[in-house]
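S.K.: What follows is a predicted structure for the sequence shown.
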Amino acid sequence: MKKSLIFALLLRGFASLIIEVLLIRELLVTFSGNELSIGIILANWLILIALGSFVLGRFADKVKYKIEIYASLQLIISIYLPFAIYLCRTIKNIIGVVPGEAVVIIPIIYGSFLILIPLCVSDGAQFSFGCKIYSDFSGKPSTSVGRVYIYESIGAVAGGLIFTYLLIPFFHSLQVALFIAILNLLSAILLFIFFYKGYFPFKIHWAKLSFSVIIAFLCLIFLVLSIYLLVSNDINKIQWNILCKQWKGQELVHYQNSVYSNITVTTRENQFNFFSNGIPLFSTPVPDIAFVEEFAHLPLLFHPYPKNILLIGGG
């Protein structure tokens, strides 16, 4: 039981950081990311995690089914994460904003808040229940919170490194979401297996066992489904279909994430449009004439006698 519990705590830090960065990147593309939108999204994230830890965490001392609830929270995160990515990409269509158009502050506030509620509340509650479970298991309540922090911090550091150097360059967002879901579901199943092998000092009741069987069965079903989608080509088709909905009204040509930003290329009426984090960069072969004139003519006004001009790219 000890190893499966420590794995669950390490995984909580690992998954939490990856999910946070993953969804912030998706929301930046949707809301044409800048410093203000990043601040709003992070504020919503921290507020919701605090609410989940405080409100749901208050029941950690009262409920008997702590392991089952912790596993249920892992199940909720696993199921909702791919759907959250879908919502991040399609919320512009819901509120009636076209691709490339800037989103004002109010939709950013309530849009990101509503999308993040299930994930952040569950994530915050996981910490409180994880501390209580570890305290009951170790018999040292005075040090349990600190140890849980240490395990989750180690997981977060590992998650940041793996996400930056492995997941972003080689996998798209839905594949990362399924990878996190598989780890969470495996962790939940391992908790049940070692708990009912008698390594945890609680008496087992039939009601408790029935609840555990239901949650474990659901975890197993979604684990098999997640593995199938990850190894098959279906997840790539789903990814492309969702992206086409995100860039509705334009034909999607290319979509790729890097450690620096998201790059998207669309075409419409034989014109290619390039976006970085949802912000229009330039168009070709016919450029944005107004932008090009301002970009070229205004600097010329600062020169007292412009004579020789270097033209790069041909406009």
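M.R.: Looks like it arrived, so ask away.

S.K.: going forward, measure contacts and count neighbours with C-alpha atoms only.
M.R.: Noted.

S.K.: Over to residue 176. Which of the three states is it?
M.R.: helix (DSSP: H, G, I helix; E, B strand; the rest coil).

S.K.: And residue 265, by the same measure?
M.R.: Going by three-state DSSP, the secondary structure assigned to residue 265 is strand.

S.K.: ok, so what distance separates it from residue 29?
M.R.: Look at residue 265 and residue 29: by Cα to Cα, to the nearest Å, they are 13 Å apart.

S.K.: Second structure follows, compare the two:
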Amino acid sequence: MKHEERNAGVNVSTVKQFVLLGFSDLPNLQGLLFGIFFIMYLTILIGNSIIIVITRIDPALQKPMYFFLANFSSLEICYVSVTLPRILFNICMQDRFISILSCATQLCFFLMLGATECFLLAVMSYDRYVAICNPLHYPLIMNPTKCTQLAVSSWLGGIPVQIGQTCQIFSLHFCSSNKIDHFFCDIPPILKLACGDTSVHELSVYIVAMLFVAFPFMLILASYSKIITTILKLPTAKGRAKAFSTCSSHLLVVVLFFGSATVTYLRPKSTHSARTDKLLSLFYTIVTPMFNPMIYSLRNKDVIASLKRLLYKR
């Protein structure tokens, strides 16, 4: 049954499920889209799994930097698994309905894992800051206990706030339409369906975004300003090149993720358009996790060497 037919009688009192329109405006490209997203999902799973395996089994990679990289790769697998399997299901089955509970669950996990990514990127920049700016004290500061505490805090830090924000958003009444013009349950398209004044909810979104996106980003900028200053003071060109190489991969990931996320959540509601939101969301939910393993492996000599050793053994 087509969702247009089932949507005819939807009003404030009867909205019990949403319709994820996704890419329904491209009916002739559904097979191609399924193939593209399926390949991207496999690439993300395989690429990040390889990073996790080599950082666990290679003694040369038993360092704080690679401990956090393994956490980051695990996070990317979880993060993309919140959205991509649902996209694949919707395209394959042509069943775009999602219950309010499932939508709220998806949004909650998406927000919690997004907060974890922000915190973890900040922690990784702090690790690079200590390694380059305080190399003599690095083993003492970034000891195994401290690394574990930072990783656990990153994973758990956003859970209470994001659960509260999800409950607040889904306490709204939804009217006139249950069609979410997006490929997963995200805050901007859901707020568009809400009845009445949503300014208070929009303000809370800005506050949470400032707390979980802008604040970690400012910490990252502060860390890298110190790192760059220290690198420029190194006496040899070889030393400067090595230090820049160590940090450039992480900095590139930071720019890709925070750039698209900031534009999505911190720009005014009046400037939101469904097409732009979908494009930006694709970028930070799928494209960035797909390229992260390549960015970290191709720009890191230790990772490349570990991969060669692993392949040689096999």
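M.R.: Looks like it arrived, so ask away. Bear in mind the structure is a predicted one, so any value in this text is a computation, not a measurement.

S.K.: Give me the TM-score for these two chains.
M.R.: TM-score for the superposed chains, counting by TM-score structural alignment, normalised by the length of the second structure: 0.34, backed by 173 aligned residues with a Cα RMSD of 6.2 Å.

S.K.: ok so, going back, give the residues shared as contacts by residue 265 and residue 29 of the first structure.
M.R.: Listed as contacting both residue 265 of the first structure and residue 29 by Cα atoms under 8 Å, 6 or more residues apart in numbering is no residue at all.

S.K.: Neighbour count for the two, which is higher?
M.R.: The residue with more neighbours, out of residue 265 of the first structure and residue 29, is residue 29; 24 against 19, by other Cα atoms under 10 Å.

S.K.: Okay, strands next: where are they in the stretch 201-315 of the first structure?
M.R.: 251-257, 262-268, 271-276, 279-284 (DSSP state E, counting those that start in this stretch).

S.K.: so how far is stretch 34-46 of the second structure off the chain centroid?
M.R.: How far stretch 34-46 of the second structure lies from its chain's middle: 16 Å, per Cα atoms, centre = their mean, to the nearest Å.

S.K.: mind listing what's buried in that stretch?
M.R.: Across stretch 34-46 of the second structure, burial judged by 16 or more other Cα atoms under 10 Å covers 34, 37, 38, 40, 41, 43, 44, 45.

S.K.: Distance check, the closest residue to residue 130 of the second structure other than its chain neighbours against residue 64 of the second structure.
M.R.: Nearest residue to residue 130 of the second structure, sequence neighbours excluded (Cα to Cα, 6 or more residues apart in numbering): residue 138, at 5.8 Å. According to Cα to Cα, residue 138 of the second structure stands 10 Å off from residue 64 of the second structure.

S.K.: ok, now residue 51 of the second structure?
M.R.: Per Cα to Cα, residue 51 of the second structure is found 14 Å from residue 64 of the second structure.

S.K.: neighbour-wise, which of the two wins?
M.R.: residue 51 (24 against 21).

S.K.: In this structure that one contacts residue 294, no?
M.R.: No - judged on Cα atoms under 8 Å, residue 51 of the second structure makes no contact with residue 294 at a distance of 9.7 Å.

S.K.: list the contacts for the residue most central in space within the second structure?
M.R.: Note on the second structure: the residue nearest the mean C-alpha position is residue 114, at 4.8 Å, using Cα atoms, centre = their mean. Listed by Cα under 8 Å, 6+ apart, the contact set of residue 114 of the second structure reads residue 79.

S.K.: how much space between it and residue 154 of the second structure?
M.R.: Counting by Cα to Cα - residue 114 of the second structure and residue 154 of the second structure are separated by 10 Å.

S.K.: The lengthiest helix in the first structure packs against which elements?
M.R.: Longest helix in the first structure, counting residues (DSSP state H): helix 105-138. With contacts defined as 3 or more Cα pairs under 8 Å, 6 or more residues apart in numbering; DSSP states H and E, helix 105-138 of the first structure has these neighbours: helix 2-30, helix 35-55, helix 66-95, helix 141-162.

S.K.: related to what we said a few turns ago, surely the residue nearest to the centre of the second structure is within a strand?
M.R.: No - under three-state DSSP, residue 114 of the second structure sits outside any strand and is assigned helix.

S.K.: any idea how far residue 252 of the second structure is from it?
M.R.: For residue 114 of the second structure, the distance to residue 252 of the second structure - Cα to Cα - is 17 Å.

S.K.: Ok, residue 306 of the second structure next?
M.R.: From residue 306 of the second structure to residue 252 of the second structure the distance is 22 Å (Cα to Cα).

S.K.: More neighbours: which of the two?
M.R.: For residue 306 of the second structure versus residue 252, the count of surrounding residues by other Cα under 10 Å is larger for residue 306: 20 against 13.

S.K.: Could you verify my assumption that the more buried one touches residue 54?
M.R.: Yes - counting by Cα under 8 Å, residue 306 of the second structure touches residue 54, with 6.7 Å between them.

S.K.: after the helix or strand harbouring residue 36 of the second structure, next one along is what?
M.R.: Following DSSP states H and E, the helix or strand that holds residue 36 of the second structure is helix 30-57. Moving toward the C-terminus from helix 30-57 of the second structure, the next helix or strand (DSSP H and E) is helix 64-81.

S.K.: Next, the angle from the helix or strand just after that following helix to helix 30-57.
M.R.: Sequence-wise, the next helix or strand downstream of helix 64-81 of the second structure (DSSP H and E) is helix 84-93. Between helix 84-93 of the second structure and helix 30-57, the angle comes out at 150 degrees (axes from the mean of the first three to the mean of the last three Cα atoms, to 10 degrees).

S.K.: Noted, bye for now.
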